[in-house]
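Chemist: Kindly generate the corresponding structure for this input.
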Amino acid sequence: MDEQTFYRHLRVTHSQFVYLTEVLRQHGLKGDQHDGGVKIPLKQKVALFLWYMANQNSFREISDKFNLSQSSAHRCVVEVLRTFCTMVPTFVSWFTECEKMLTSAAFRAMCGIDCIIGAIDGCHIKIQRPPVRGGDYLNRKGYYSVVLQSIVDGKGRFRDIFVGAPGRVHDSRILRKSTFFARWAEKMGRYMLLGDSAYISREYPFIITPKRDNGALTTQDQQRNTQICKGRVVVEQAFGRLKCKWRRMRDLQNTRLDVVVMLIMSACMLHKLCTGPTDMCKDHPTGCPRHEDENI
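Modeler: Predicted coordinates:
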């Protein structure tokens, strides 16, 4: 394929594909024997997985396209998912002190607020109703979902993720249950995060939130809220790009929640590994929509 066609189908460039394949190989993924001894090369596994994540095709359609049985196509996806999950601590990592200073400067230029290193929010990923305690996953918009809580830096890169909370759970409660919250003082130091009104609480002194508009906001309060919104847009855009580029995230049909969690974590990894500084969605040059979950 030429570069444009390759990117349209797999959502990565040729160079990103080579890099991703090598990273997965170093973490233990390899070609092997399926379908009665037919060898499935490593590159074919990676290409199949990228196609699966970038589209919403069924395994019947994918197996036909890659000339494999449905069971082999499914096995390839699961193998790559498991490999991705071992990579999360390495590639979705917290800031170093130097990175904190650089990111703080970027946010200062973006929104005019000092000592900000990231923005936090939750994103709902649509799923089928789970067979056990399914009602817990029904969110306020009327569909079943799990929540991806993320902290992103000034470039929209995921720095901390917490995946799998039921869609019915409020963002504030998810934060309290997350692994980040247990160590927030150590991780944040003197720095702060930007968040929306869901995080207005004395429990979160490390999050700057807008004041609720009760009709009596001063001009200074309104300006402050505008600054916070300008900074928070990076996390909104990150979720939008995630769902626009890796379209599997718009609607996960898997009923097994452990697989759902692995898929979401893998999408976050792809977002980190396969997003270049000049990447821009041609369909949405001003920012990708979040597809159904916005403002939940």
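
Chemist: CA atoms for contacts and neighbours, from now on please.
Modeler: OK.

Chemist: thought Arg129 was touching Gly142?
Modeler: No. Contact criterion Cα atoms under 8 Å: Arg129 and Gly142 do not qualify, at 11.4 Å.

Chemist: who's more crowded, the two?
Modeler: Neighbour totals were compared for Arg129 and Gly142, and Arg129 leads with 18 against 10 (other Cα atoms under 10 Å).

Chemist: so which helix or strand takes in the more buried one?
Modeler: Taking DSSP states H and E as the definition, one finds Arg129 inside no helix or strand.

Chemist: contacting residues for it?
Modeler: Counting by Cα atoms under 8 Å, 6 or more residues apart in numbering, Arg129 touches 135, 137-138, 144, 255.

Chemist: Same question for Gln222.
Modeler: So Gln222 contacts nothing (Cα under 8 Å, 6+ apart).

Chemist: Check for me that it belongs to a helix.
Modeler: Yes. With DSSP: H, G, I helix; E, B strand; the rest coil as the criterion, Gln222 is assigned to a helix.

Chemist: just to revisit the earlier point, can you lay out the contacts of Arg129 as a markdown table showing neighbour count?
Modeler: Shown next, in a markdown table, are those (neighbours: other Cα atoms under 10 Å):
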| residue | neighbour count |
| --- | --- |
| Gly135 | 14 |
| Tyr137 | 23 |
| Leu138 | 20 |
| Tyr144 | 23 |
| Thr255 | 13 |
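
Chemist: Check those against Val46 and report the nearest one.
Modeler: For these, the residue nearest Val46 by Cα to Cα is Thr255; the value is 23.5 Å.

Chemist: For the stretch 51-200 of the chain, just list every one of the strands.
Modeler: If DSSP state E, counting those that start in this stretch is used as the criterion, the strands of the stretch 51-200 of the chain fall at 116-126, 145-152, 158-166, 192-194.

Chemist: Contacts for the third one, please.
Modeler: By Cα under 8 Å, 6+ apart, the list of residues contacting strand 158-166 from outside reads 92-95, 136-138, 145-153, 174, 178-180, 257, 260-261, 264-265, 268, 272.

Chemist: Of these, grab the buried ones for ChimeraX.
Modeler: The following ChimeraX line selects those of those that are buried, judged by 16 or more other Cα atoms under 10 Å:
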select :92,94,95,136,137,138,145,146,147,148,149,150,151,152,153,174,180,260,261,264,265,268,272
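
Chemist: Let's see which of the contacts of strand 158-166 end up in helices.
Modeler: Within those, residues falling in helices by DSSP state H are 174, 179-180, 257, 260-261, 264-265, 268, 272.

Chemist: Now distance to Lys187 too, for those, in TSV please.
Modeler: Formatted as TSV, those follow (distance: Cα to Cα, whole Å):
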residue	distance to Lys187
Ile174	18
Thr179	11
Phe180	8
Leu257	29
Val260	28
Val261	24
Ile264	24
Met265	21
Cys268	21
Lys272	20
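
Chemist: run this one through as well so I can compare:
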Amino acid sequence: MVHNTKFIDLIIIYESTNLVDTLEEFLPESQPSGAVAAVGKVGLQNKTVEDANKNTMIVNTIALLMESSSSESDGEEDRILLHKILSSDICLFTSERTPRNCIVNYAEQIVPTYSEKEFRTNFRISRSLFENLSERFLHSRQYKKLREDKRLSHRVHLLVFLWFAGHEACSNRDLGDRFDLCLSAVTNVISRVTMFISSLSPDVIKWPTEDKKRATSEFFNRKCFFSKAIGCIDGTHIRIDPPKTGKDDYIDRKGITSICLQGICNEDIKLINIFVGYPGSSYDSWVFTNSTIYDKLSSYFGGNIN
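Modeler: Coordinates of the predicted model:
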């Protein structure tokens, strides 16, 4: 017999190309021939798998296997579960996607109609920067390794990520409804583009040259009356899921679980150095003295810093 604890496993594998052998794995050694006979009765031989109705085959197979049960107590439990399956109280083996309400062709038809202001408001970057990033993503390792006949367009990837990054209250389900994607696809897209953006950091976040430092210093001296300043430094917090251990260390002053990010930017509000990772309860001074740039201040700025 097939015990009810195996029903879900049995139903999940019904698309196997060799269902006869697969079903035998779920049966006691004393009844393999009965299982094969039952399978044969409902037309589950390999040559007919592609043509038969899979849902009906599974239900009939379970029913026939249950009839061969020698245990009255187990058989009664199995009959109750089978009755629930047949009465559609539970649906374990439908392969059809349930239609859901979503915005149709948002990326393909609606986004192109946005003005420059509307595009920047929704995605937080200019359209020209978006085109530049999407083109680079198209030729990235993260995108090229995807199957050409299955992958979403490079533009949709970036639009999903930018909407996620630019709207704090946005959930994965909101993204799925907006871009007509399932939740797993949304998660994969965000992860994929995150890795791509991270790979760009060495080329984008870098310490200025001597000429750039002089130009920056002149700007701050002229605008803010600060001499020899080449950047502005501050800290922020990045919200994270609570870790399994040491959760209290990551609770910041606002009661949010986070990690600290220290950033230095120039007069163009472009980051030239970042340091991230310390628990959210850490003070800015502690993060600074333990950051990678602290021990390099002399070489980065020149002269005696004391």
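
Chemist: overall similarity of the pair, as a TM-score.
Modeler: The TM-score (TM-score structural alignment, normalised by the length of the first structure) is 0.59; 191 aligned residues with a Cα RMSD of 2.1 Å.

Chemist: Among the ones in helices among the contacts of strand 158-166 of the first structure, which one lies nearest to Ala73 of the first structure?
Modeler: Nearest to Ala73 of the first structure among those, with distances taken as Cα to Cα, is Val260, at 17.1 Å.

Chemist: what does the closest one align to in the second structure?
Modeler: In the second structure, no residue is equivalent to Val260 of the first structure according to TM-score structural alignment.

Chemist: now Thr83 of the first structure
Modeler: Match for Thr83 of the first structure (TM-score structural alignment): Phe196.

Chemist: so who does the closest residue to its match other than its chain neighbours touch?
Modeler: Once flanking residues are discounted, Phe196 of the second structure sits nearest to Gln142: 6.6 Å by Cα to Cα, 6 or more residues apart in numbering. Applying Cα under 8 Å, 6+ apart, one finds that Gln142 of the second structure lies in contact with 192-193, 195-196.

Chemist: Out of those, give me the one that has the most neighbours.
Modeler: Val193 (23 neighbours).

Chemist: That residue reaches Val160, doesn't it?
Modeler: No. Counting by Cα under 8 Å, Val193 of the second structure does not reach Val160; the two are 9.1 Å apart.

Chemist: which SS class is the residue nearest to Phe196 of the second structure?
Modeler: helix.

Chemist: how close does it sit to Ser184 of the second structure?
Modeler: 17 Å (Cα to Cα, to the nearest Å).

Chemist: ok, Leu133 of the second structure to Ile233 of the second structure distance?
Modeler: From Leu133 of the second structure across to Ile233 of the second structure, the span is 27 Å (Cα to Cα).

Chemist: With neighbour numbers in mind, choose between these two.
Modeler: Using other Cα under 10 Å as the criterion, Leu133 of the second structure and Ile233 rank with Leu133 on top: 16 against 13.

Chemist: before we move on, the earlier item: which member of the contacts of Arg129 of the first structure is positioned nearest Met87 of the first structure?
Modeler: Using Cα to Cα, the contacts of Arg129 of the first structure come closest to Met87 of the first structure at Thr255, 24.0 Å.

Chemist: about what we covered before: which of the contacts of Arg129 of the first structure does the second structure keep?
Modeler: Among those, the contacts conserved in the second structure (both residues aligned by TM-score structural alignment, their matches' Cα atoms under 8 Å) are 137, 144.

Chemist: Export the contacts of Arg129 of the first structure as a markdown table, with columns for distance to Ser58 of the first structure.
Modeler: Shown next, in a markdown table, are the contacts of Arg129 of the first structure (distance: Cα to Cα, whole Å):
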| residue | distance to Ser58 of the first structure |
| --- | --- |
| Gly135 | 26 |
| Tyr137 | 24 |
| Leu138 | 24 |
| Tyr144 | 20 |
| Thr255 | 14 |
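
Chemist: Cys244 of the first structure: which of the contacts of Arg129 of the first structure is nearest?
Modeler: Nearest to Cys244 of the first structure, judged by Cα to Cα, of those is Tyr144 at 19.5 Å.

Chemist: Alignment lookup: that closest one to the second structure.
Modeler: Using TM-score structural alignment, the equivalent of Tyr144 of the first structure in the second structure is Thr257.

Chemist: In three-state terms, label Ile125 of the second structure for me.
Modeler: Applying three-state DSSP: Ile125 of the second structure is coil.

Chemist: Give me the number of neighbouring residues for the counterpart of it in the first structure.
Modeler: Aligning on TM-score structural alignment places Ile125 of the second structure opposite Val12 in the first structure. A count of nearby residues for Val12 of the first structure, using other Cα under 10 Å, gives 25.

Chemist: gap between Val12 of the first structure and Asp136 of the first structure?
Modeler: 36 Å.

Chemist: for the second structure, which residue is closest to the average position?
Modeler: Using Cα atoms, centre = their mean, the residue of the second structure that lies closest to the mean C-alpha position is Thr187, 2.2 Å off.

Chemist: Alignment lookup: that residue to the first structure.
Modeler: Aligned partner of Thr187 of the second structure by TM-score structural alignment: His74.

Chemist: Quick check: its match vs Gly31 of the first structure, distance?
Modeler: Taking Cα to Cα, one finds His74 of the first structure at 15 Å from Gly31 of the first structure.

Chemist: Same check on Lys272 of the first structure?
Modeler: Counting by Cα to Cα, the separation of Lys272 of the first structure from Gly31 of the first structure is 24 Å.

Chemist: any idea how far the match of Thr83 of the first structure is from Glu116 of the second structure?
Modeler: 25 Å.

Chemist: cool, and Val36 of the second structure?
Modeler: Separation of Val36 of the second structure from Glu116 of the second structure (Cα to Cα): 65 Å.

Chemist: cool, Lys223 of the second structure as well?
Modeler: 30 Å.

Chemist: ok, the two, which is more surrounded?
Modeler: Counted by other Cα under 10 Å, Lys223 of the second structure and Glu116 do not tie: Glu116 has more neighbours, with 12 against 8.

Chemist: Contact partners for the more buried one?
Modeler: Counting by Cα under 8 Å, 6+ apart, Glu116 of the second structure has contacts 126-127.
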